[in-house]
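Participant: Give the three-dimensional model of this entry:
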Amino acid sequence: MRPVELPRRVRSVLGRIRRLPRLPRTRRGRRRAVQVVMALCVLGLLPATWVHLRADGRVRTVADVPSAPVAMVFGAGLIHGHPTPYLAHRLDTAVELYRRGKVRVVLVTGDNSREDYDEPDAMRAYLVRHGVPDRRIVSDYAGFDTWDSCSRAERIFGVRKAVLVSQGFHIRRALALCEAAGIESYGVGVSEPHDETWIYGGVREILAAGKAAVDLTFRPDPRFLGPRENGVAKALTTP
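Facilitator: Next comes the predicted model:
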């Protein structure tokens, strides 16, 4: 019988496991190794705990979220220039908030770091197609990550109070970061089936919480600050 050949990716992972450092042979060494691992686990969970506590009580539904001048919709990728299903669901929620009179302006914040990739314009086009007037939409083209989006919303666009829109696994981190940026925030978590993407997003949030703590500590400014803009103020006062 011929031996079963494992897929290349599996062989690669097994090779990395074999190269991992082995536990010390002495009892004292093993105990020290376990203590180090436990300490790293605790340190890794501290940012996630901070995110959870900071957002406690601020995740609502479209029906019961307090009104705010602005809804913030975070980018979530494009496929051939159009919003991914997850991003489309966020935008659908923003449309519903606008229709119910919960918000008066929608700030779409995303990545436009390349000429061939423009999240904010794709988000704007989607909102307009679904009934949000173009004059009620403001675009932030340098929302490269959640911290950039929150920091720029307050420092560049003058947002002081907002309803944040994202998937449930991301909304707590968005709330924690926008609150830290000085924005009084409530969030609407978009429900999704617990598919592979949802599971990946949930696991990723544990690591992203650590990045959020690092950003707040060592990167108080967004990657691109730029001059102050009056787009939100103008959209709020335009008839």
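
Participant: Only C-alpha atoms from now on, for both contacts and neighbour counts.
Facilitator: Fine.

Participant: Pull out the buried positions in the lengthiest helix in the chain.
Facilitator: Ranked by residue count and defined by DSSP state H, the top helix of the chain is helix 27-54. Buried residues in helix 27-54, counted by 16 or more other CA atoms under 10 Å: Pro47, Ala48, Trp50, Val51, His52, Arg54.

Participant: Return the distance of the third one relative to Gly210.
Facilitator: Distance, Trp50 to Gly210, by CA to CA, to the nearest Å: 10 Å.

Participant: circling back to that earlier point, just the closest of the buried residues of helix 27-54 to Asp215, please.
Facilitator: Nearest to Asp215 out of these is Pro47 (CA to CA; 11.5 Å).

Participant: that older thread, let me see the residues that make contact with the very next helix or strand once past the longest helix of the chain.
Facilitator: Downstream of helix 27-54, the first helix or strand assigned by DSSP states H and E is strand 59-60. Residues from elsewhere that reach strand 59-60 (CA atoms under 8 Å, 6 or more residues apart in numbering): Val65, Ile171, Arg172, Tyr186, Gly187, Val188, Gly189.

Participant: Give me the subset of these that lies in strands.
Facilitator: Using DSSP state E, the subset of those located in strands is Tyr186, Gly187, Val188, Gly189.

Participant: Turn these into TSV, columns for neighbour count and distance to Gly226.
Facilitator: Shown next, in TSV, are these (neighbours: other CA atoms under 10 Å; distance: CA to CA, whole Å):
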residue	neighbour count	distance to Gly226
Tyr186	28	26
Gly187	27	27
Val188	27	29
Gly189	21	30
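
Participant: how about those in a markdown table, adding distance to Leu40?
Facilitator: Listed next are the ones in strands among the contacts of strand 59-60 as a markdown table, based on distance: CA to CA, whole Å:
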| residue | distance to Leu40 |
| --- | --- |
| Tyr186 | 32 |
| Gly187 | 30 |
| Val188 | 32 |
| Gly189 | 30 |
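
Participant: and the helix or strand containing Ile206, how far out from the chain's middle?
Facilitator: In this assignment (DSSP H and E), Ile206 forms part of helix 196-218. Distance of helix 196-218 from the chain centroid (CA atoms, centre = their mean, to the nearest Å) equals 8 Å.

Participant: I'd like the structure of this one too, to check against the first:
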Amino acid sequence: MRERQPGRAARWPGRLRRPWPRSRRGQRRLVQAVMIACVAALAPATWMHTVADARVRTTADVPARQVAVVFGAGLMKGRPSPYLANRLKTAAELYRNGKIEVVLVTGDNGRADYDEPDAMRTYLREHGVPDERIVSDFAGFDTWDSCVRAKKIFGVDRAVLVTQGFHIHRAIALCRTAGIDAYGVGVDAVRDATWYYGGTREVFAAGKAALEAVFKPDPHFLGPRENGITEALAAERP
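Facilitator: From the prediction side, this is the model:
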């Protein structure tokens, strides 16, 4: 008669051990470790909101500034995505209401067939912003790059930032770190799958933003100083 093989529990008894510590000291240390991990994970988001909360405004109550910075948010068939279109509409509204004088559009033009800033410029022109009042940053590859380049390349000292509500705190925090006296307008958006994805992404992006604020890395591309903002401000407003 064939001898019966032992079951998994008999062959690997160690696998059935409970991971929870048996001693009270071990349990206390585990709870403390979990609490420390939670605090560490939430600290960057807490920092962002502390720095930015009082500077998030609406189009009606945001302080007037000469420059608005609009961050890229993707294209669809060469045109601004719905999320980017909402940002640009808000910037055009700020311009019409006299809250801003110039719009700096900053986005990705890392390859020949993908040009966010030119698409953003076209959209703004279609919505009443004169071409001479629009300045393009073609190397705004992420939020930190856009903020640093706005300050160092375009000479922006004070600005209104325009982006979605889930992104506005990070944008304000990073631009203030880069040396810009920034207020922000969080654009209303339909809470679809993209909105929830963006909100979830910000939880992880907060950690990267905190590191950028501490170490202040150079952007992917810096380049020479540009006079686009100065020239746009000097242009006669229609």
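
Participant: Superposed, how do the two chains score by TM?
Facilitator: Overlay of the two chains. TM-score (TM-score structural alignment, normalised by the length of structure 2): 0.87; 218 aligned residues with a CA RMSD of 1.4 Å.

Participant: tell me the two of the contacts of strand 59-60 of structure 1 that are most distant?
Facilitator: Within the contacts of strand 59-60 of structure 1, two members stand farthest from each other by CA to CA: Val65 and Arg172, at 14.6 Å.

Participant: Looking at those two, which one has more neighbours?
Facilitator: Neighbour tally, Val65 of structure 1 and Arg172, criterion other CA atoms under 10 Å: the higher count belongs to Arg172, 29 against 16.

Participant: Tell me which residue of structure 2 lines up with that one.
Facilitator: Residue pairing (TM-score structural alignment): Arg172 of structure 1 is matched to His169 of structure 2.

Participant: Also Leu43 of structure 1?
Facilitator: In structure 2, Leu43 of structure 1 lands on Ala40 (TM-score structural alignment).

Participant: ditto for Ser67 of structure 1
Facilitator: Superposed on structure 2 with TM-score structural alignment, Ser67 of structure 1 falls opposite Ala64.

Participant: Work out for me the element that match sits within.
Facilitator: Using DSSP H and E, Ala64 of structure 2 sits in no helix or strand.

Participant: isn't it right next to Glu101, touching?
Facilitator: No - using CA atoms under 8 Å, Ala64 of structure 2 is not in contact with Glu101; the gap is 9.1 Å.

Participant: More neighbours: which of the two?
Facilitator: Legend: neighbour count by other CA under 10 Å for Ala64 of structure 2 and Glu101, higher for Glu101 (22 against 19).

Participant: My read is that the more buried one contacts Gln66, right?
Facilitator: Yes - using CA under 8 Å, Glu101 of structure 2 makes contact with Gln66 at a distance of 4.9 Å.

Participant: Which neighbours do these two have in common?
Facilitator: With CA under 8 Å, 6+ apart as the test, Glu101 of structure 2 and Gln66 both reach Leu233.

Participant: one step back: quick one: which of the buried residues of helix 27-54 of structure 1 is nearest to Arg219 of structure 1?
Facilitator: Pro47 (15.7 Å).

Participant: quick one, what contacts that closest one?
Facilitator: Pro47 of structure 1 neighbours (CA under 8 Å, 6+ apart): Ala209, Gly210, Ala212, Ala213.

Participant: again, only this time at 10 Å
Facilitator: Residues counted as contacts of Pro47 of structure 1 (CA atoms under 10 Å, 6 or more residues apart in numbering) are Leu53, Arg173, Ile206, Leu207, Ala208, Ala209, Gly210, Lys211, Ala212, Ala213, Val214.

Participant: Map the third one across to structure 2 for me.
Facilitator: This points to Ile206 of structure 1. Under the alignment (TM-score structural alignment), Ile206 of structure 1 pairs with Val203 of structure 2.

Participant: So which residues of structure 1 form helices?
Facilitator: Per DSSP H, structure 1 carries helices over the ranges 8-19, 27-54, 85-99, 119-129, 146-155, 168-180, 196-218, 231-237.

Participant: can you put the ones you listed in a markdown table and add distance to Val108 of structure 1?
Facilitator: What follows is the helices of structure 1, written out as a markdown table (distance: least, CA to CA, whole Å):
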| stretch | distance to Val108 of structure 1 |
| --- | --- |
| helix 8-19 | 38 |
| helix 27-54 | 23 |
| helix 85-99 | 9 |
| helix 119-129 | 6 |
| helix 146-155 | 9 |
| helix 168-180 | 14 |
| helix 196-218 | 20 |
| helix 231-237 | 11 |
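
Participant: Residue in structure 1 paired with Ala234 of structure 2?
Facilitator: Alignment note: Ala234 of structure 2 maps to Thr237 in structure 1; criterion TM-score structural alignment.

Participant: residues contacting that match?
Facilitator: Thr237 of structure 1 is in contact with Arg104, Arg136, counting by CA under 10 Å, 6+ apart.

Participant: what do you get for Ala122 of structure 1?
Facilitator: Neighbour list for Ala122 of structure 1: Gly75, Gly77, Leu78, Gly81, His82, Pro83, Val108, Gly110 [criterion: CA under 10 Å, 6+ apart].

Participant: so how far is Val185 of structure 2 from the equivalent of it over in structure 2?
Facilitator: Aligned by TM-score structural alignment, Ala122 of structure 1 pairs with Ala119 of structure 2. Using CA to CA, Ala119 of structure 2 is found at 21 Å from Val185 of structure 2.

Participant: likewise Leu30 of structure 2?
Facilitator: Computed as CA to CA, the Leu30 of structure 2 to Val185 of structure 2 distance reads 42 Å.
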